[in-house]
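Need coordinates for the following:
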Amino acid sequence: MRTLITAAALSLMSCASWADPLPSWADTETKTAIISFVERVTDPASPDYVTPADRIATFDNDGTLWAEQPVYFQLIYALDRLKEKADADPSVLTSDTLKAAAEGDLETVAAGGTEALLEVLAVSHSGMSIEAFQDDVRAWLETARHPKTDMRYDEMVYQPMLELLSYLRDQQFQTWITSGGGVHFIRAFAEAAYNIPPEQVIGSSGPTEYADGDVMKLPGIDFVDDKEGKPVGIDSRIGKRPIFAGGNSDGDFAMLEYTTAGDGPRFGLLVHHTDAEREFAYDREGHIGVLNRGLDEGPDRGWVIVDMANDWTQVWPE
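Model prediction:
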């Protein structure tokens, strides 16, 4: 009996060792590079071995873990709520950006980039407790639908990236989100969508205050977790330099640069949106997810550029 159990156990171990950890990734150099890196840093016999405590991976959210076109999904939520506030009190529309947002002029708002988004968020997200805000976000996600796909926004997460997150966690990595989006917005769904707990989400944040048993959201912006703010947020919240970072735009450049500038084995990954048929195709032009410097400098820095059309056999979860 002992022999049979041992043989069965060895058979299961052998099957597990051959299981594909990234089944929605095509068998390309990109997939090979990811698996090779993970195997090197998790093998105690490898000169590149990294202890589990230092296996930190950080990921942008918009355009990296879920879609971001035609505008950031949080902005669509914010526009819905801003319209409600403006209907009740038009005096909240104190700028051209806010007036355009209340009128549903996405092109004008998108042209303002992250700054315009944050201005809309500062008005639309304030005046409620964090718990009430996150309940409202989850309720919105239940009913809101994307204008092109008619999918729930939290269904438009990338299956290959879900697999990558799971693979890294199976190999004792911590997986963090570091996003220019609002920290409380992302925390409302990150655990359900990505299996990333709220305490492992870093994002832009506004002022808050404690009052009568609740933490309340106030107007304004305290910290922008985008571009050069991402390494600052990572240092403040994690206290360690990541060894793996994933993004999709030049807003993530500083995070990848910070990650790969450290000693020892490092991995930088950029998702390049090349698939107009299954998702969206964009890079150097536009107001959302612009990718210039990453394409120009990334390869020479050793970063892996994911070609969505060729490197992913599937985009959305089934």
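
drop to CA atoms for contacts and neighbour counts, all remaining ones
Will do.

Leaving out the residues flanking it, which one is nearest to the residue most central in space within the chain?
Central residue of the chain (Cα atoms, centre = their mean): Asn61, 1.4 Å from the mean position. Spatially, and ignoring its direct neighbours in sequence, Asn61 is nearest to Ser179 (5.6 Å; Cα to Cα, 6 or more residues apart in numbering).

secondary structure class for the one you found?
strand (DSSP: H, G, I helix; E, B strand; the rest coil).

these two touch, right, it and Ala190?
No - Ser179 lies out of contact with Ala190 (Cα atoms under 8 Å); the separation is 11.7 Å.

between those two, who's got more neighbours?
Taking other Cα atoms under 10 Å, Ser179 and Ala190 do not tie; Ser179 has more neighbours (28 against 18).

and the gap between Trp312 and Glu163?
Computed as Cα to Cα, to the nearest Å, the Trp312 to Glu163 distance reads 11 Å.

let's see this one next to it:
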Amino acid sequence: MRAGLAVFAPRVLLLALIAFAAGPASLRAEDPLSDLLPSWNDGKSKTAIVDFVDRVTQEGGPDFVAPAERIAVFDNDGTLWAEQPVYFQLAFALDRIAALASENPEWKQKQPFKSVLEGDIKGVAASGEHGLLEIMAATHAGLTTEKFGDIVDGWLESAEHPRLKRPYTSLAYQPMLELLSYLRARGFKTFIVSGGGVEFMRRFAERVYGIPPEQVVGSSGVVKFDIGPDGIARLTKEPKIEFVDDGPGKPVGINRYIGRRPILAFGNSDGDLQMLQYTAAGHGARFMGVVHHTDADREWAYDRASHVGKLDKALDEATAKGWTVVDMKSNWKTVFPDK
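Presented below is the predicted three-dimensional model:
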């Protein structure tokens, strides 16, 4: 939905509480539709994607876009991988509190850590943004960027989603993995633009999505440069938020870190609305896509009333303006990659 303390915006985290599929080396416009995006059912959404890509990559055509300007941006949580029952970075932080509890016995009596250790999510939520900042500071700050990355890697290797019983990195959406690969094969440059912590996402973005670290835009915290006791230069994470890449922050982040207005954007929540609006406001052919979670059996069904990934205003605007709304239940043959 959403550097020093590389975190989500606290308000986004508070709401959260209440395999890379490689494509063929080249894809051609004349390939049968059934051979493209194989995990997508034939229909309006798939046709709209393929038609858009064909139009902007047809040299000499009225909608042709030069490769340098073929910028595609994607939200991460709920758009490229699952996000329920809480954002996965928050799950990481809560697991880290449990892992560090023996080193901090005072947490058993101190909020919000007491609630975390007791599994009392309502109690954690009641601590508000201040409590969440304490949790993120305890689990993210005071570490060098390298040490933080190693901890994230270890968690991703061992942690398992509580309901789906799979590693978190296997919960990327197979149809979106295919879409990323398809776009890159047609000359697009793909970026993540997410409210999630940039340093957290960079640890898996390349191996899961094929998106290198320098093409990940996210929320970030302050980092401090110094020379460590071993004489080696380092960056250490501090408990201060520097930039929140969520809502109106997303177009700002795109301008700051990418420098080109996207021609394609995909999101799944109201936190992505401004990114979609910014993409739509450009000249020439544009594609705005919204992943609508409608599949309670294979994933989850939620939108306007959800405490995670709320899709309300963005759904209304997508409907009113004719953006492509991807119905997960009817548009996707499969949701997750094979185990």
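
TM-score them against each other, please.
Once superposed, the chains reach a TM-score of 0.89 (TM-score structural alignment, normalised by the length of structure 1), with 307 aligned residues with a Cα RMSD of 2.5 Å.

The residue nearest to Asn61 of structure 1 -> structure 2?
Taking TM-score structural alignment, the alignment pairs Ser179 of structure 1 with Ser194 from structure 2.

what sits against its match?
Met1, Arg2, Phe74, Asp75, Asn76, Asp77, Val217, Gly218, Ser219, Asp245, Asp246, Lys250 (Cα atoms under 8 Å, 6 or more residues apart in numbering).

can you check Arg237 of structure 1 too?
Arg237 of structure 1 sits in contact with Ile202, where contact means Cα under 8 Å, 6+ apart.

what residue of structure 2 takes the place of it?
Under the alignment (TM-score structural alignment), Arg237 of structure 1 pairs with Tyr257 in structure 2.

Kindly report the same for Gln74 of structure 1.
Correspondence of Gln74 of structure 1 to structure 2, assessed by TM-score structural alignment: Gln89.

That match: neighbour count?
Gln89 of structure 2: 21 neighbours (other Cα under 10 Å).

what do you get for the one 10 residues further on?
Here the number of neighbours of Ala99 of structure 2 (other Cα under 10 Å) works out to 13.

Mind telling me what element it is part of?
Assessed by DSSP states H and E, Ala99 of structure 2 sits inside helix 88-100.

mind listing the helices in the stretch 101-250 of structure 1 by residue range?
For the stretch 101-250 of structure 1, the helices defined by DSSP state H, counting those that start in this stretch occupy 106-111, 113-124, 130-143, 159-170, 183-187, 190-194, 229-237.

Of the ones you listed, which is nearest Tyr153 of structure 1?
When the helices of the stretch 101-250 of structure 1 are compared by Cα to Cα, helix 130-143 sits nearest Tyr153 of structure 1, at 6.5 Å.

buried residues in that closest one?
Ile130, Phe133, Gln134, Asp136, Val137, Leu141 (16 or more other Cα atoms under 10 Å).

try stretch 112-123 of structure 1
Of all the residues in stretch 112-123 of structure 1, those buried under the rule 16+ other Cα under 10 Å are Gly113, Thr114, Ala116, Leu117, Leu118, Glu119, Val120, Leu121, Ala122, Val123.

and of those, the nearest to Ala53 of structure 1?
Compare each of those with Ala53 of structure 1 using Cα to Cα and the shortest gap goes to Thr114, at 33.2 Å.

Nearest residue to the closest one in space, please, no chain neighbours.
Once flanking residues are discounted, Thr114 of structure 1 sits nearest to Gly180: 7.7 Å by Cα to Cα, 6+ apart.

Distance check, the one you found against Gly203 of structure 1.
Using Cα to Cα, we find Gly180 of structure 1 at a distance of 6 Å from Gly203 of structure 1.

I figured the match of Gln74 of structure 1 was touching Gly195, is that so?
No - the criterion here is Cα under 8 Å, and Gln89 of structure 2 misses it with Gly195 at 10.6 Å.

Tell me the counterpart of Lys224 of structure 2 in structure 1.
Lys224 of structure 2 maps onto Glu209 in structure 1, by TM-score structural alignment.

what's the burial count for its match?
Neighbour count of Glu209 of structure 1, defined by other Cα under 10 Å: 10.

where's it relative to Gly220 of structure 1, distance?
Plainly put, Glu209 of structure 1 is 12 Å away from Gly220 of structure 1 if you go by Cα to Cα.

Repeat that for Arg145 of structure 1.
Counting by Cα to Cα, the gap from Arg145 of structure 1 to Gly220 of structure 1 is 28 Å.

ditto for Gly289 of structure 1
Gly289 of structure 1 is 24 Å from Gly220 of structure 1, where distance means Cα to Cα.

And those two? Which one has more around it.
Using other Cα under 10 Å as the criterion, Gly289 of structure 1 and Gly220 rank with Gly289 on top: 26 against 18.

Where does that one sit: helix, strand or coil?
Going by three-state DSSP: Gly289 of structure 1 is coil.

can you tell me which residue in structure 2 aligns to it?
Match for Gly289 of structure 1 (TM-score structural alignment): Gly309.

Isn't its match up against Gly267?
No - taking Cα under 8 Å as the definition, Gly309 of structure 2 is not a contact partner of Gly267, at 9.9 Å.

in what helix or strand does Ala309 of structure 1 lie?
Taking DSSP H and E as the criterion, Ala309 of structure 1 maps to helix 308-311.
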